[in-house]
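Enquirer: Predicted model and sequence follow; I will ask about them next.
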Amino acid sequence: MSKAITSVLVANRGEIALRIFRTAETMGLNTVAVHSDADARAPFVRKADMAISIGPAEAAKSYLDIEKVITAARTSGADAIHPGYGFLSENTDLAAACEKANLRFIGPPASAIAAMGSKSAAKALMDKANVPLVPGYHGEDQDLAVFVKEAERIGFPLLIKASAGGGGKGMRIVRNAGELRHQLEAAQREAGSSFGDPTLLLERYLETPRHVEVQVLFDQHGTGVYLFDRDCSVQRRHQKIIEEAPAPGIPDDVRRSMGEAAVRCGEAIGYVGAGTVEFLYEPESHEFFFMEMNTRLQVEHPVTEMVTGLDLVEWQIRVANGEALPWNQDDLRCQGHAMEARVYAEDPDNGFLPQTGRLHTLHEPVESNTVRVDSGVCQGLEITPWYDPMLAKVIAFGDDRNAARINLIEALNRYHTDGVVLNTDYVSRVLRHDAFGRAELTTRFVEVHEKALLDPPFSSWFRKRLSLVAWMDSVGGFAHADNRDVWATLRNFRVDDSHWQPFELDLDADRYHGHYQVTEVALDHGRLTLCMDDEESTVRWDRMTDGALEVRLSGRRIRLDSAARGDELAVFADAATWKARINHPEVAQGAVADETELTAPMHGRVTALLCKPGEPVHAGQALLTMEAMKMEHTLKAGFDGTVEAVHCQTGSNVEAAQVLITLAQPED
């Protein structure tokens, strides 16, 4: 046996690089990162034992440059390269270059990658291996007359696919013979332009299939097992949104047949390491058909790890070291249920456009026995347009499917950013949809339920009221759990009297006015009443253990948090996020008739002193102005009397509830 791996270079970036480093460190291996100029400050670069710059932001000149990757491995002393997924992960040239450079490639041999590189050739191999195929034509003869004849045999609707394609490129649905020729010509042009190969194949088009895949693992000694299945049906533009394991609602005998077919697929191409065989599954007939094999680690591999208890990256490295798999198929068990949500920097309400910007605030769920976060970002990181917009993955586990679904919803409620729009709210809408809860899954799920999924979870009515509550909490209007002096933070927010505080709210380019009154407050709960839009509402809240509020409003319970930046507030309500600006108009903030101490309503700066010790004053007279949260506040006397003492000066920075002026009442 050759020498065991001691140092791993990851030819990738972001969350997958961090995920591989985590396992490599646990195994006692040294880690090497390669990075572009755009990623110089990224978390995966800091995590590695050694980091090497391999070029500019453009992937073709950095992450896709095989020579630079091999040179970095030699320079660092790494003896193995892990490609992650994407970039060079299914590139035969990288696998061959590693072999030539005497570096271990943590993946399948180049021959296995090549066998699955062409969809047509792969389907021919699968046919020989007795792996079920969708009826179709995968021949080399690309004459239009041949396609027309084969289409008649297959029947309509049918699907045109690019043999070398992926991501939906070169794909066309044809529903009748009249449009076949036009669609074939268009698909050939797109395939040639996108992949440099115009070769096409035809398949029967399945109207409502599910996308089910099987995880396989092979050692170098000819032994292979399947690590059960995953459902990846919920997709947008052929890109997966939510993945789960095991795939729900599949009969045991069909599940076993699918797993065995996946193993035959790997055996047919001499596969080594971790791979995924993807099938189309028809729920009504329980038929399944080979679609393709991904000769790499999948983005969704964590759900399989959660239900099997195995670390797939660890076993990729062990297999690369020549270790034999220690189990038979019957030794393996699938327990519980797991779901994964991909967190993308994209705006679902604006055509899912990729988003860029700085992560001024980043709140991620705390990991536990039921929640895992594979993240590639950190607070303050700049999200650039150079790479895939996936920032992280949130994975949840439960004893059953519904428990996993609820845990994932709650985890996404705790994933928030300010500065970059995310898709987390949209994913949460999918998870909450009744059809998803009933596991009514198809690859057309998003298309079928498009209108409902684009409905925002909070109406303008809710958002206005939640914005005020979030602002009150942000500026210290409510006591936090670590503050024992509850009343000290509420000197400006009078409890149980008729004093209403006015406020202005800027939301969605509109300005609203209203009044509020804090009517109850304690260390861990409270209540306020607000009047807006000629309607009075009561809001109750409880402080959660992590500092957020659980708000009860109009029959709903909502997790509420916020982040202030300048005069703008990012409001986080469950998985939704929006921006608001709120302030107090210039109003009297002085004493009531029997109050002798005037205090700062919140943290701020004194901008003007309008009185001095010994000076007589009258009720309503302005005594001091201060600025807080970009707002001007005026403190006024509540009775006729005398200024006894002034405890600040112009320009002073003051704390919330700090005494600023003391008044003396007349002796009579």
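Expert: Here it is on my side, so go on.
Enquirer: C-alpha only now, for contacts and for neighbours.
Expert: OK.
Enquirer: contacting residues for Phe493?
Expert: The contact partners of Phe493, taken as CA atoms under 8 Å, 6 or more residues apart in numbering, are 477, 501, 517-518.
Enquirer: out of those residues, which is most surrounded?
Expert: Counting neighbours by other CA atoms under 10 Å, Val518 comes out on top of the contacts of Phe493 with 24 neighbours.
Enquirer: So that residue, which state does it fall into?
Expert: The three-state assignment at Val518 reads strand, by DSSP: H, G, I helix; E, B strand; the rest coil.
Enquirer: what's the answer for Val307, then?
Expert: Relying on three-state DSSP, one would call Val307 helix.
Enquirer: List the contacts of it.
Expert: Going by CA under 8 Å, 6+ apart, Val307 touches 245-246, 334-338.
Enquirer: Try it again at 7 Å.
Expert: Applying CA atoms under 7 Å, 6 or more residues apart in numbering, one finds that Val307 lies in contact with 334-338.
Enquirer: quick one, helices of the stretch 151-300 of the chain?
Expert: Counting by DSSP state H, counting those that start in this stretch, one finds helices in the stretch 151-300 of the chain at the ranges 180-195, 252-268.
Enquirer: Now for Asp533, how many residues are close by?
Expert: With neighbours defined by other CA under 10 Å, the count for Asp533 comes to 9.
Enquirer: Second structure follows, compare the two:
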Amino acid sequence: MHIDLLSSSSSKPHFDKILIANRGEIACRVIRTAKKLGIKTVAVYSEVDANSLHVQQADEAYCIGPAPSSESYLRMDKIIEVCHRSGAQAVHPGYGFLSENAKFSEQLAEEGIVFIGPPSSAIVSMGSKSESKNIMSAAGVPCVPGYHGTNQDPQYLFEEAQRIGFPVLIKAIHGGGGKGMRTVHAAEEFQEALESAKRESLKSFGDDNVLVEKYIVRPRHVEVQVFADTLGGVVSLWERDCSVQRRNQKIIEEAPAPGLTSELRADLSAKAVAAAKAVNYVGAGTVEFIFDNDTQDFFFMEMNTRLQVEHPVTEMVTGLDLVEWQLEVAAGNPLPLSQSAIPLVGHAFEARIYAENPRNNFLPDSGPLLYLSTPTPTHVFAPTLLPLAGSSASSDASAPLVPSRSTSSVMAPSLRLEQGFTQGSQIGVFYDPMIAKLVVHGRDRKEALRMLRRGLEEYKVVGVSTNVEFLRSLAGNDAFIAGDVETGFIPKHFDELFPPISDPSPEILAQAALFVALREHSSQTSSPSSPWTTLHARRFGGDEYERIITLQKDDSSAEPITVHVKSAQQPGHFNVDVQSGASRTSFTSVPASLVSPTTFNSTLNSASSETTIVSQPPPPAVPASLQTNTMERLHIFSGGQKTTLVLPSPKWLLSLGGDVLNAAKGALRAPMPSLVVEVRVKVGDKVEKGQPVVVLESMKTETVLRSDVSGIVKAVGCKNGEMVEEGRELVDIEDNDS
């Protein structure tokens, strides 16, 4: 449920058909609102996205090129051609890709197609971080001290950094998402960071110009959602806190920002409205501020001239459909509500579910979603927060920046899921690794956090590494619960967020072994319920009804664990003996059954449970020498925790080759499927420990591989521009100490 827009006989009609120039969850999100309004939708897709969810949900879909975005989603000519072929009257760009491309907006206008976004002049002004800061300063919006000029000489930029004082932040003047951004703590790190930022900026945005500004040591990232119409009306839809980040990218957002006074909220909103007016803004935009935790001062950072990834949290606390607002404004209608009528009720969180490995520096992962089970949504958009308004909205600039808090009913906690992929989908290396967004709303921050933790406990993924476990740890962290957030939150609380992985409990080991034993037997019998209910009449492995299951932690150095499973006197019951090192635990007469291929019921220590256990077989084409990848993995989801165990490979298979993932010191391997951006060494070169050797790119993220030894380059197994698979040896360095 959401707040409906005001209807008026004088309102201009909506478009009949729109094209969505995007993919994934945001494309699905726009399609949902369009269908609600009776607007037909046109999807575009690359060759690898042919079976994607947004393609299935749209009324029409057109292929526009190969997988690389430069050959598909960034091809303005192909998108405009599809507009003409399909009869689409307008284009919704989503976020990323062409959403902040002024040239695209201008070309659409030349072709008589409406761009559902701001005018190109606003995109140009606010898309340049340097120009935007000059505009903001003139409009009375405070800015961070720094150099925002056009001189891009590396030595000059270095001198400016010294003048500002380290630490400094190097930022691409165009784009967002943390691309082309580097924090520099010391003078000797500056040149390498500058080169990397410029290279990444050029690839991402086609422009390598950067600015340098003071890095605030304990900053928060607070942003204000603004909306403007073509008639001069501008309103604030209040603020969000997006402070907790990794690699300068957001992973969890909330609204409203914790700990702000009403006076500070009003000041932030007023400055954001002034920023939008300064560039004659139209549509949805976000004015981002750096908030200094130490001084309580805030500074303009940048403006995103599009709908944000985190817009659902604003929808949840206002009860508004922001995509619907975009379509209203693009059709030429006034803002649906005045400033004084915009509510702010309760608290909302959004957690981004990424295919990545948080314990490996959040490196992105790729592969199929072999298994996906999500919490059940209770709302598609947001809870109803206000009675329907009875008069047309005004955009009176004098309207107070005080949220409306009247509600039509008592709210219940709610959960919303935004996703663009389903079970069986492929998470590739060409695009952002975000799988979905989990959004929750509660009457206060404490209740919303409780909803978030519960939703994350119910989120189960197998096939790619994800950040779900990390998000659960974050949502349960004492400092986060207290609202004591900052952009350096993760490194500051690293040990608490990444505790040592505990050994699996005897109960988990027993469940895993029973699952394997039952599964093996289920393939030999047609019994639809408990496969071993007739075990007393069968013999397996000799005179005793017994299975010996060897398990191992998902760690090549872990010791194997032996679990004996025997039939008990009562059919469907088993005696289980777990032997892990010197520890031994026995369970007698355990009832157990397979409800489905992934659902397992058992009662251990008088506690009954329904456990999800998913088997992940090794990839069929993996060489036998990749020892850790030839093991079958068991993913056990129990009590909100995920435990991964492996069934060790047979000895004859391991004898075919060595474990390349535990290769000799000095061998650098691709940590993920990647594009080789730059090879910085050649055979015979001398390298020092820590020296950059290879630069990789995966899912729009650049990774620098550094030598872990000092020595001589013996071999180079890759070249610039080449796609390499995970585990490929890229450079072999002979250690001087060898």
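Expert: Yes, it's here. None of the values given here were measured: they were computed from a predicted structure.
Enquirer: TM-score them against each other, please.
Expert: Put the two chains on top of each other and the TM-score (TM-score structural alignment, normalised by the length of the first structure) is 0.76; 569 aligned residues with a CA RMSD of 3.8 Å.
Enquirer: how about the contacts of Phe493 of the first structure, which pair is most distant?
Expert: Taking CA to CA as the measure, those span a maximum distance of 11.8 Å, between Gly477 and Gln501.
Enquirer: circling back: dump the helices of the stretch 151-300 of the first structure to a markdown table, plus distance to Thr6 of the first structure.
Expert: As requested, the helices of the stretch 151-300 of the first structure are exported to a markdown table (distance: least, CA to CA, whole Å):
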| stretch | distance to Thr6 of the first structure |
| --- | --- |
| helix 180-195 | 37 |
| helix 252-268 | 28 |
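Enquirer: Comparing those helices, which comes out most buried?
Expert: Here the criterion is mean neighbour count by mean count of other CA atoms under 10 Å, and of those the winner is helix 252-268, at a mean of 19.
Enquirer: Other residues contacting that helix?
Expert: Among residues not part of helix 252-268 of the first structure, those counted as contacts by CA under 7 Å, 6+ apart are 126, 129, 131, 214, 216, 224-226, 228, 277.
Enquirer: what lines up against Glu328 of the second structure once you look at the first structure?
Expert: In the first structure, the position corresponding to Glu328 of the second structure is occupied by Arg318, as judged by TM-score structural alignment.
Enquirer: That match and Met171 of the first structure, how far apart?
Expert: Between Arg318 of the first structure and Met171 of the first structure the distance is 38 Å, computed by CA to CA, to the nearest Å.
Enquirer: Who are the contact partners of the aligned partner of Ile79 of the second structure in the first structure?
Expert: Alignment note: Ile79 of the second structure maps to Val69 in the first structure; criterion TM-score structural alignment. If you count contacts by CA under 7 Å, 6+ apart, Val69 of the first structure has them with Ala11.
Enquirer: how about Val69 of the first structure, secondary structure?
Expert: Using three-state DSSP, the three-state assignment for Val69 of the first structure comes out as helix.
Enquirer: doesn't Glu346 make contact with Leu391 of the first structure?
Expert: No - contact criterion CA atoms under 7 Å: Leu391 of the first structure and Glu346 do not qualify, at 10.2 Å.
Enquirer: Provide the aligned range in the first structure for stretch 236-256 of the second structure.
Expert: Correspondence between stretch 236-256 of the second structure and the first structure is established over residues 226-246, with TM-score structural alignment as the criterion.
Enquirer: need the contact list for Ala576 of the first structure.
Expert: Contact criterion CA under 7 Å, 6+ apart gives Asp425 as the residues in contact with Ala576 of the first structure.
Enquirer: Quickly find the element holding the counterpart of it in the second structure.
Expert: When the two structures are superposed using TM-score structural alignment, Ala576 of the first structure falls opposite Lys642 in the second structure. In the assignment (DSSP states H and E), Lys642 of the second structure maps to strand 641-647.
Enquirer: which residues touch the residue opposite Gly514 of the first structure in the second structure once aligned?
Expert: With the correspondence set by TM-score structural alignment, Gly514 of the first structure lines up against Val563 in the second structure. Applying CA under 7 Å, 6+ apart, one finds that Val563 of the second structure lies in contact with 513, 548-550, 576-579.
Enquirer: Leu157 of the second structure: which element?
Expert: With elements delineated by DSSP H and E, Leu157 of the second structure resides in helix 154-164, which encompasses its position.
Enquirer: what's the mean distance for that helix versus the first structure?
Expert: Mean deviation of helix 154-164 of the second structure from its aligned counterpart in the first structure after superposition (mean CA distance after the TM-score superposition for the first structure): 6.2 Å.
Enquirer: so how far is that helix off the chain centroid?
Expert: Using CA atoms, centre = their mean, to the nearest Å, the distance from the centre of helix 154-164 of the second structure to the centre of the chain it belongs to is 34 Å.
Enquirer: got the contact list for it?
Expert: By CA under 7 Å, 6+ apart, the residues outside helix 154-164 of the second structure that reach it are 146-147, 168, 190, 212, 214.
Enquirer: switch to 8 Å and redo it
Expert: Helix 154-164 of the second structure has contacts (CA under 8 Å, 6+ apart) with 145-147, 151, 168, 187, 190-191, 194, 212-214.
Enquirer: okay, among these, which ones form the most distant pair?
Expert: Greatest spatial distance in the contacts of helix 154-164 of the second structure: Pro145 and Gln191, 20.5 Å, computed using CA to CA.
Enquirer: show me what contacts the residue mapped onto Glu207 of the first structure from the second structure?
Expert: When the structures are aligned by TM-score structural alignment, the residue of the second structure matched to Glu207 of the first structure is Val217. Val217 of the second structure is in contact with no residue at all, counting by CA under 8 Å, 6+ apart.
Enquirer: Return the distance of Val217 of the second structure relative to Asp292 of the second structure.
Expert: 8 Å.
Enquirer: Likewise for Arg220 of the second structure?
Expert: The spacing between Arg220 of the second structure and Asp292 of the second structure, counted by CA to CA, is 6 Å.
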